[in-house]
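Undergrad: pasting a predicted model and its sequence here:
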Amino acid sequence: MKKNKKKSKEIKTEEHEQIEEGKDVEIPDRLPILPVRDIVVFPYMILPLFVGRDVSIKAIDKALSSNRLILLVTQKEMDTENPTTNDLHRIGTVGVIMRMLKLPDGRVKILVQGLSKARILKIDESGDHFKAEIEKLDDKKPEEMTIEIEALIRNVKEQLDKAVSLGKTVLPDVMVVIENLDEPGRLADLITSNLGLKTEQAQEILEIEHPVDRLKRVSDLLNHEIELLIVQQRIQSEARGEIDKTQREYFLREQLKAIQKELGDIDERSEEINEFRNKIEEAKMPEKVFREAEKQLSRLGKMHPDSAEAATVRTYLDWLVEIPWSKSTKDNLNIK
């Protein structure tokens, strides 16, 4: 047991040295498959994954016992508990397992780094885990850095800056890396992996082989994201404005009450309002009339007591409460 642990550690160190030195890791034509549910892994991404399915744990064990390489493939449907070969996309990312930790609940936590995209040619379902024959997909670099490509790269970077200024969360360290990237493919992959896109959108970008076409699609998605952020910001601003308006009205009413109290007329006003309110309740008006009376009473409470409009409302309320809404007399139809 100790011997195996030591062997894994040596392989891990060797892989780390290759990655840190920028060397190409030799990727075999056959790898174990790790289906992932709600994320698309891109090359150069480093992320933790929690694995609980037995078939997936077996695939991890197989990878750890050899070269630590595994094919990370996203499921077509997140809710599929036991995916078959038809439930998996045909393009994924080869990753190296950098760390592995067994959890008390039986799950496994791994830290993986994406290395390269790969297409599945054939899946072997025999045994206790899926294996795939793969074809490595390398980015086809443009023959020359044309003005159009340079303009596209600059435009995408500016779009991302605008999205961040509107509230999109991207880590500062990632922004520094993006600012210094001039490869269309890597730039597209790095931005996509940090935008929080839906799984379907991220998988669509992963499957675009030409790096410039991929970056153009990222530009389209960034435009859409900016539009969403602008609308979201406007909605939040309007909501904040309504709250500020309500708070301002409350503050002004409190000031008005303080002024009225200072002038000595608040007690009379309160007494008048309460008297009308009691009369309205005692009148037992129909529902529609009751709502109108409450509305006019609320208006009266906000008016200056000596204004002409206040006098009109006062007269109207007097008339409403004097009508015998709930009183009736017995008709005498005897004409003799």
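TA: Perfect, thanks for sending it.
Undergrad: drop to CA atoms for contacts and neighbour counts, all remaining ones
TA: OK.
Undergrad: Ala293: neighbouring residues, count only.
TA: 22 (other CA atoms under 10 Å).
Undergrad: start and end of stretch 76-90, how far apart?
TA: 10 Å (CA to CA, to the nearest Å).
Undergrad: so Lys136, which state does it fall into?
TA: Look at Lys136: counting by DSSP: H, G, I helix; E, B strand; the rest coil, its state is strand.
Undergrad: isn't it right next to Arg119, touching?
TA: Yes: shown here, Lys136 and Arg119 form a contact pair, counting by CA atoms under 8 Å, at 6.5 Å.
Undergrad: of these two, who's got more company?
TA: Between Lys136 and Arg119, Arg119 has the larger neighbour count (other CA under 10 Å), namely 20 against 17.
Undergrad: please identify the helix or strand for that one.
TA: Arg119 belongs to strand 108-124 when assigned by DSSP states H and E.
Undergrad: got it, and Tyr250?
TA: Element membership for Tyr250, per DSSP H and E: helix 211-263.
Undergrad: so what does that helix touch, helix or strand wise?
TA: Secondary-structure packing of helix 211-263 (3 or more CA pairs under 8 Å, 6 or more residues apart in numbering; DSSP states H and E): helix 147-165, helix 184-193, helix 199-206, helix 266-283.
Undergrad: put this beside the first:
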Amino acid sequence: MTKTKSPVVMPALALRGLTIFPNMLLHFDVGREASIKALDEAMATGQPIFLVAQKEITVETPRAEDLFSIGTISNIRQILRLPGDNVRVMVEGVARGQLAGLCQTAPYLIAEVAEIEAGESVRSSPRTEALIRRTYDLFETYSELAPRMTPDVLLSVLSSDDPGYIADYIAQNIAMRAGDKQAVLEELRPVRRLEKLYQLLRREVEILELEQGMQNKVRESLTQNQKDYFLREQLKVIQQELGEDGGGDSEAAEYREKIARAKLPAEVEEKLRKELGRLEKQPFGSAEATVLRNYLDICLELPWNRKSKERTDVAAARRVLDADHFGLEKVKERILEFLSVKQLAPELKGQVLCLVGPPGVGKTSIAMSVARATNRKLARISLGGIHDEAEIRGHRKTYVGAMPGRIIAGVRQAGSSNPLLLLDEIDKLVSSIHGDPASALLEVLDGEQNSTFRDHFLELPYDLSDVLFITTANTTDTIPRPLLDRMEVIELTSYTDEEKLQIARRHLLPKELRRHGLKKAQLKLTDDAIREIITGYTRESGVRVLERELAALCRKAAMRVVTDGVKSISITGDNLEGYLGVRKYQPERLPGLEQVGVVNGLAWTSVGGELLEVEANVVPGTGKVELTGNLGDVMKESAHAALTYIRSRAAQLGIEQDFYKNKDIHVHFPEGAVPKDGPSAGVAITVAMVSALTNTPVKRCIAMTGEITLRGRVLAIGGLKEKTMAALRSGIKTVLIPADNVKDLEEIDQTVRAALHFVPVEQADAALAEALSLTMSAQGQELAGRAAESRRAEAGLNLKQ
């Protein structure tokens, strides 16, 4: 006789089409809001939850009469939140429970449940043992027939001799109707429960045997169909051998017609006809047939002999380039030269140009203008982050989902065999275990080899010699030397403020007005306002940020036109802050007085030039040299080279011969959060150290750049244009440059050259003389006097201490 404990109040969850038995684990999805709240309450309070099946699964909000009276008291083991409002829960049955009533139905069910005790174990008897054995045999038969029954389920039940547990375990793990499982759950007597399960299990085995019989009949039918198919295929081969083939099916005939119309090279046509023959022999739905169809489709879509008519009119091309871009004279000149030669020598093959410059200076857009000027189809291929050689050469067609590489895909996209292929960000290719994409590009960009470029997917030579390749990069440092050797490098330097003004006035502002639906009369922007945007709201080499700031002004103007009904808005340098807010960048100001040990250096960054202060200080010590300011190894080496040079020239500079023994030198570069490196600060470091050692102030309106050697020679540097623009922006009047860089002054804008006084120096002595207002003839005496004065000041300081 079963016993029940006193009723206990706990959260309840109504199950639809599910039943859980004691001592069993079950996971299922929950979607009803009331059920989720019941789960959350049970988890939060650490209570068990009562799982009871509904009589009708269509009822959304069940009441007591909609639920069976017997369910299972369970513990929640895990809750997993799924996308949307569903959760997946894992529960473990503890004991059967009898529903005494519902205390609450909203917002979730709370039930009064009396736990049904399991009672004492059943005494073993011959009848019970026979029932268990028959159930084992029947369940083993079921396991062999059931498609998803795993061996561990069978082993778990064979290890028990409790008829109640066996009945529960088998009922939980076999596919039965929900009502039959509920009947097993409601049978509280273990032996009767196993008998009921045996009857249900025997019915399920009979159903499975019938299903298997029907599957065998279907399988035999399929085997006969396959036999018929192979016979038909043999008949087709015999007909072909006898010459009775009527031209094949419509698909093969369509491919033959396409191959004939395409006027392909002989080698290509032969290859495609061979692949078509293989396709005809393949079953229609086979994987190999799909691969062959894809191969034929891609090969036939390629423009083997289709060329766009190239425009070689130099004057028309110049008009197009000038209309799209302001400046960039080097690139325009090179393109016009190419077109001029093309007029005289039409057989000239495609060229490879590499546009190198900081972001936003127009590398990608000038390539698009070149395509328009030459009337070539354009295909842009982004190479940034590519680390697999197969992205360039393609995958072999035997692989599932294989496709040609990006080069052939670009030609296919352009639909012309003489397009302009823009290889963007070629400096950002990455070598990996999958190969080196940069090495794969060597054949593509080599004019002597690319006429027979073989893509792994095509397995055919494709002529790329008529393609005009334009590549872009931010720097050549990361481009492998063999690849760089195949390209003609054209450097695009930073725009001057005047160039940015013209670009904004001619191109950017009209473009943004059109994009925002404004007319020219509705937004008037003065030149002073544009200059203020350039200097106070942008800090870049190109014009991308400038374009965004102009777009912001257009948005604000559009809002005033729509909301306030304003007909025209005029923005000047005085009222600009009212639209764009406070200036983001303050103008760089030089120190008011000449200082000892403080020098204006010049640095190149990816967004243009910068004025870089170099500070040096000398204090009594033991000869240590301290270098701070987040410096790289090259810059630190420059500082040590400068110190060695100063030691070798100490007598001529009026510095104590043993200063490196009793003085510590500290060289600091402000803005320590910004990493700094490179050799071009060598001259500035030398001047700062000599200034500090001799107590001589440095001219405030002078800036300098140049690498220094141990012998005091000043070597050439890069980025001169950007550095001189930074000097002009900061109010510098004189710039010391290496004598070897004088040739680069031609590249500097005329307005910058007119505003600055350039002093070429070959030796550090000349830089010291210019920056410290000393000549070499009087230098030793004057510097010695200043050094003695400095020593007296130090001695006086020591006496006071």
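TA: Yep, it's here. Please read all numbers here as calculations on a predicted model, not as lab measurements.
Undergrad: report the buried residues of the strand holding Arg119 of structure 1.
TA: Neighbour counts over strand 108-124 of structure 1 (16 or more other CA atoms under 10 Å) mark 108-120, 123 as buried.
Undergrad: so what does Leu111 of structure 1 match up with in structure 2?
TA: Aligning on TM-score structural alignment places Leu111 of structure 1 opposite Met90 in structure 2.
Undergrad: isn't its match right up against Ile79?
TA: Yes: between Met90 of structure 2 and Ile79 there is a contact at 6.5 Å, judged by CA under 8 Å.
Undergrad: on that earlier part again, and the helices and strands packed on helix 211-263 of structure 1 as a markdown table, adding mean neighbour count and distance to Leu221 of structure 1?
TA: Formatted as a markdown table, those follow (neighbours: other CA atoms under 10 Å; distance: least, CA to CA, whole Å):
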| stretch | mean neighbour count | distance to Leu221 of structure 1 |
| --- | --- | --- |
| helix 147-165 | 16 | 10 |
| helix 184-193 | 22 | 9 |
| helix 199-206 | 18 | 9 |
| helix 266-283 | 14 | 59 |
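Undergrad: right, so of those, which gets closest to Pro32 of structure 1?
TA: helix 199-206 (19.8 Å; CA to CA).
Undergrad: contacts for that closest one?
TA: Outside of helix 199-206 of structure 1, the residues within contact range by CA atoms under 8 Å, 6 or more residues apart in numbering are 38-40, 42, 74, 91-92, 117, 189, 192-193, 214, 217-218.
Undergrad: type out the ChimeraX command that picks the buried ones from the residues you listed.
TA: Entered in ChimeraX, the line below selects the buried ones among these, by 16+ other CA under 10 Å:
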select :39,40,42,74,91,92,117,189,192,193,214,217,218
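Undergrad: part of a helix, is Leu101 of structure 1?
TA: No: checked against three-state DSSP, Leu101 of structure 1 lies outside a helix; its state is strand.
Undergrad: now it: closest residue in space that isn't a chain neighbour?
TA: Ranked by CA to CA, 6 or more residues apart in numbering and with sequence neighbours excluded, the top spatial neighbour of Leu101 of structure 1 is Lys109, at 5.1 Å.
Undergrad: so the one you found makes contact with Val51?
TA: Yes: under the criterion of CA under 8 Å, Lys109 of structure 1 makes contact with Val51 at 6.2 Å.
Undergrad: now render the buried residues of strand 108-124 of structure 1 as CSV, adding distance to Thr199 of structure 1.
TA: Below are the buried residues of strand 108-124 of structure 1 laid out as CSV (distance: CA to CA, whole Å):
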residue, distance to Thr199 of structure 1
Val108, 23
Lys109, 21
Ile110, 21
Leu111, 20
Val112, 19
Gln113, 18
Gly114, 17
Leu115, 19
Ser116, 19
Lys117, 16
Ala118, 18
Arg119, 18
Ile120, 19
Ile123, 22
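Undergrad: how about stretch 58-76 of structure 2: buried residues?
TA: Going by neighbour count (16+ other CA under 10 Å), the buried part of stretch 58-76 of structure 2 is Pro62, Ala64, Leu67, Phe68, Ser69, Ile70, Gly71, Thr72, Ile73, Ser74, Asn75, Ile76.
Undergrad: translate the fourth one into the numbering of structure 1.
TA: Same thing as Phe68 of structure 2. Aligned by TM-score structural alignment, Phe68 of structure 2 pairs with His89 of structure 1.
Undergrad: next up, the contacts around that match.
TA: So His89 of structure 1 contacts Val73, Thr74, Gln75, Lys76 (CA under 8 Å, 6+ apart).
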